[in-house]
Each structure stands twice: as structure tokens, then as C-alpha cells.
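Peer 1: pasting the structure only:
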């Protein structure tokens, strides 16, 4: 029996990509398509909204109107907090791809992991999560002798900067080097900035066009440079990863056997080194 997946933020770019990924999946079905309250899409056929073909499933504006096994949430911080609390109350696993949380938001969000399995990731693509492991290695080998800069680019509609993925990359590097990213991050430069301090980690942001997502981390040493980059050409890579995470949270027998806790995509992919 196919897993019933609910998708919030259904009217957005990732909601549409998730609908396509679910249409291609042989393991899961779209069980609920959820948009913000008051949206003009409420009541429309979910398949016609995304162009995947009529499904006979009406778009709704509340989780109370949904029946599902697992929720995938790519919406906005306030909505995601409310949705996570709902899932915790009802014992439903949740996959979270929303970014832009404040530290207080994230603390409140993760408090729910004591009650349900929760997968929170800044990026669900296989390639990006492989890059996290490569960054650990590069930071361990070169980090003390190199200047480290992170450059990211996204489409003109992205509202947060730097991207959640860029920040996660910075956190991986900083933690490997024993640094506190909040203390060493430099977000953009202008004017007479003075010489670069070796322990800092620089971030540069590009916004424009329809760029799906590009990230590069540079380790710049005297005489050589190592660059670890990832470029996404389709949101389907993120959607398929989020669906993979949703199935993983349900356990191998898809009966909710995964223990409550905070997981990320590297747990799902088995990339964490103990």
C-alpha cells in the first residue's frame, strides 16, 4: 500500500516539484495538497494546479482537512512551526525544507523531535549532502592554512540570504575547525575593510534570473586553491530527496518505526561517520 504524503506550500515551486516526484514514485501518493488560508487555489484539483493531470484531490488550506502518514513542509518559518507542532500532537513524522528560521524558531521547532521523528535539512539533494562530507575533509586538511569563502546564487524570488545551504556549509567547515560560525562569518564586504583575517569565513550572495541553486566553497591557500561546488539544474533533485527522507522516517516497513528524534539528510543517506 502506497504511503500517504501531505505537502504544504503546495502552490510554491517546491510544492509543484514534489507533486511531480510523487507522480513518478511507485511508493507514495499525494494525499493532501495544502496552501495558505484564503488562497484562491482552495478547492481546485491538485493535479490540475501542478499540471500533472487530474487527481480528484482538492487543494485544502488546513492540516485538519488532511489524512496522511507523513508531512513534507516547504513553506515559511511561522507556518512550519505551527505544522510541526500539529504533527507532534498527532504523532506524524515530518520532513522540513523551510529555511530562514531564527535561532529561537529553530529551538522551538526541534523541541518537537522528542515526540516524533523529524528530518530538518537546508538541502535535500544527494549531491549537496555529499559535498558536506567533502567539506569536512577539505577543512580538516587545508582549513588552518587557507582562507575560506562561500559563494551562492539563487533565483530572483528567494527571500532569505545567505541561503540555508550556504549557512550549513559554513557550519560544517566551522565545526570541523573548532570555530563558532556566528563569530567568524563575514556577510559581504564594502569600502576600506582592511586585510582579511585568516579565521573568518566569507559569504557572498547572488540573486537573479531563474537560478535553481549554486554553491561553491573555496579554500584559498598560497599557491593553490581547492573549490567544492554544486549546481542544481532542477528542483526535482530536492523533491526526490525530500520524498526519500519521508519514506526513511517511516521506517523500513513504513509503519512509523523510526524513533522520535532530530535527523537530517545525511542520516537518510548514511553519510554520517561515527
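Peer 2: Done, it's in. In this text the structure is predicted, and so the values were computed from the model without any measurement.
Peer 1: alpha carbons only for contacts and neighbour counts from here, please
Peer 2: Will do.
Peer 1: quick one: the helices in the protein?
Peer 2: Assigned by DSSP state H, the chain shows helices spanning 13-24, 46-50, 77-90, 103-110, 126-142, 164-176, 181-184, 236-249, 265-269.
Peer 1: what comes up buried for the fourth one?
Peer 2: Yep, that's helix 103-110 we're talking about. 109, 110 (16 or more other Cα atoms under 10 Å).
Peer 1: Which strands and helices lie in contact with that helix?
Peer 2: helix 77-90 (3 or more Cα pairs under 8 Å, 6 or more residues apart in numbering; DSSP states H and E).
Peer 1: okay, now the one to match up with it:
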């Protein structure tokens, strides 16, 4: 059995710890590195300490030390940190699973450029359930192309810093693509005051932030006399961690290229 050496970025964060626990529980993966921001109190500590486990690894802020001997980095941090990580990874042959959201176009371009030098799997949501939902949305959009208004409602915890969520935007992109449209041309992200009648060609977004909501997404297809709702609700980050490990295994057989969870799940 081939064992992949995995590093986790943001090792002291909520998602980072979930990933570390998942890697330590996997027979075919080895925790070989852990990263955190310079100045973090976690730097220099064992990433398994919160589980009462000694991993033989230390959390590093220096990329050369934290990624030495690593096959795949899993990164759920912030765009500015992820972009620094992929620059290093592309130069040193480390593959990357990116779960970070909130990239502007220059960041997306940088990821695409890095994927010419190493293998990258980037997706706004690693959950297998969410990615199956995306396929359902593609099918639904093709059948509700006329006479149905499309609204995407998402809810997350109070600490999330970007809106709409990357998952909501991906849902919009999938729906727009199924309709032969570009999301940038039809998206409506805010409504206030006298807005006039709804443009039937638009895709609306609504954002909720509060409490400890892990992530809820609902797409509403509202017609005359009926409405169809397709929803996905996360009750734990475990599904994101399991999907990330599946993505890391997928990258184990790749050298270069940019992929997403649809590739990992064999939907393409």
C-alpha cells in the first residue's frame, strides 16, 4: 500500500484540527507536516497535542521545514496565505488540495498558473454530498430553464469573512452554465429599496450569518403554482475533511493540472 505524506495548513484552526484527526485515522495517509501563521502560539507544538497524541511533527511557520518530504498539502486558510503556499508548492513539486474560498480573479489566475507545475485540486466545498448536489442542480436547471425564478440562499457561522459563500457561488456558476449563461452577467447579490419587478433571467443570492451554522445551502426554483427546493445542510466539518482526503488520494496519481471535486468523483 502506497502511503501519501500529508501536510495541513492552518493546523490550529477548527478545520485544520479536523483534517489532522482525519489524516491520523487514515491507514494510507501519514501526517508529515503542519503549518500555521507566523506568530501563532501553536508554532513549535505537536499538531496532535489536542488529541493527546504525539505525531513526531511540529507545527511550522517556515514553509521549507513544514513541507519537507510532503506529497500533498491540504489548505483551508485565507486567500493570501494559500497563494503563498501554492507558489512554494509549485516550485518544489508539492501537490495541493485547496478548500480556501474568497479568491479574486488574480488569485484564481495564480492557482491556474501553479497547476502547470504541480497538481492542484481546488473546490469551494469538499463535501461529497455538496458535489452530488451540484450535479442535481445542473439537471434541474436544464429542465427549469423557462418560467422559474432561481434564488440561492446560504447560511454560515458568524466568523465567516466572505459572502456569498464559495459553495453558493459555485452553485450559481453550475446553474448559469447549464442555462448557457455567465454568472457575472445574471447574478443579483443584493436588493434594497424599490427594486422593480424581478428580472426573470437573473439568479439571486441571499446571505445569512450567525451563530455556529456550519453551512446550509438551498436553491429555490420558483414557478407559478409550484416551487422546487434543493438543499444541502452540513452538521459537521467531518464531511469536508473526508472529501479532502479523497481529493488528496486522487492527486497522488497526478503530476500537474487543475482539478475539482467533480473530477475526483468521476462526474467528468
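Peer 2: Nice, thanks for sending it over. Because the structure is predicted, anything quoted here is derived from the model rather than measured.
Peer 1: Kindly provide the TM-score of these chains.
Peer 2: Scored against TM-score structural alignment, normalised by the length of the second structure, the superposed chains reach a TM-score of 0.96; 265 aligned residues with a Cα RMSD of 1.1 Å.
Peer 1: before we move on, the earlier item: how about the helices of the first structure in JSON lines, adding distance to residue 156 of the first structure?
Peer 2: Compiled in JSON lines, the helices of the first structure are given as follows (distance: least, Cα to Cα, whole Å):
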{"stretch": "helix 13-24", "distance to residue 156 of the first structure": "13"}
{"stretch": "helix 46-50", "distance to residue 156 of the first structure": "21"}
{"stretch": "helix 77-90", "distance to residue 156 of the first structure": "20"}
{"stretch": "helix 103-110", "distance to residue 156 of the first structure": "25"}
{"stretch": "helix 126-142", "distance to residue 156 of the first structure": "21"}
{"stretch": "helix 164-176", "distance to residue 156 of the first structure": "16"}
{"stretch": "helix 181-184", "distance to residue 156 of the first structure": "26"}
{"stretch": "helix 236-249", "distance to residue 156 of the first structure": "19"}
{"stretch": "helix 265-269", "distance to residue 156 of the first structure": "26"}
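Peer 1: and those, which is most packed in?
Peer 2: The highest mean neighbour count among the helices of the first structure, using mean count of other Cα atoms under 10 Å, belongs to helix 236-249: a mean of 23.
Peer 1: what does it correspond to over in the second structure?
Peer 2: Mapping helix 236-249 of the first structure onto the second structure (TM-score structural alignment) gives residues 238-251.
Peer 1: now for the helices of the first structure, which one comes closest to residue 196 of the first structure?
Peer 2: helix 181-184 (11.5 Å; Cα to Cα).
Peer 1: which residue numbers in the second structure go with the closest one?
Peer 2: Residue span in the second structure matched to helix 181-184 of the first structure, by TM-score structural alignment: 183-186.
Peer 1: mind listing what residue 55 of the first structure touches?
Peer 2: By Cα atoms under 8 Å, 6 or more residues apart in numbering, residue 55 of the first structure lies in contact with 45, 46, 47, 48.
Peer 1: Quick one: average offset of the match of helix 236-249 of the first structure versus the first structure, please.
Peer 2: In this overlay with the first structure, the average offset of stretch 238-251 of the second structure from its partner residues is 0.7 Å by mean Cα distance after the TM-score superposition for the first structure.
Peer 1: Check the offset of that stretch from the chain's centre.
Peer 2: Counting by Cα atoms, centre = their mean, to the nearest Å, stretch 238-251 of the second structure is centred 11 Å from the centre of its parent chain.
Peer 1: and if you look at stretch 175-187 of the second structure?
Peer 2: 21 Å.
Peer 1: mapping the contacts of residue 55 of the first structure onto the second structure, which are still in contact?
Peer 2: Compared against the second structure with both residues aligned by TM-score structural alignment, their matches' Cα atoms under 8 Å, the contacts of residue 55 of the first structure retain 45, 46, 47.
Peer 1: Pick the one among those residues closest to residue 22 of the first structure.
Peer 2: Among those, and counting by Cα to Cα, the member closest to residue 22 of the first structure is residue 47, at 11.0 Å.
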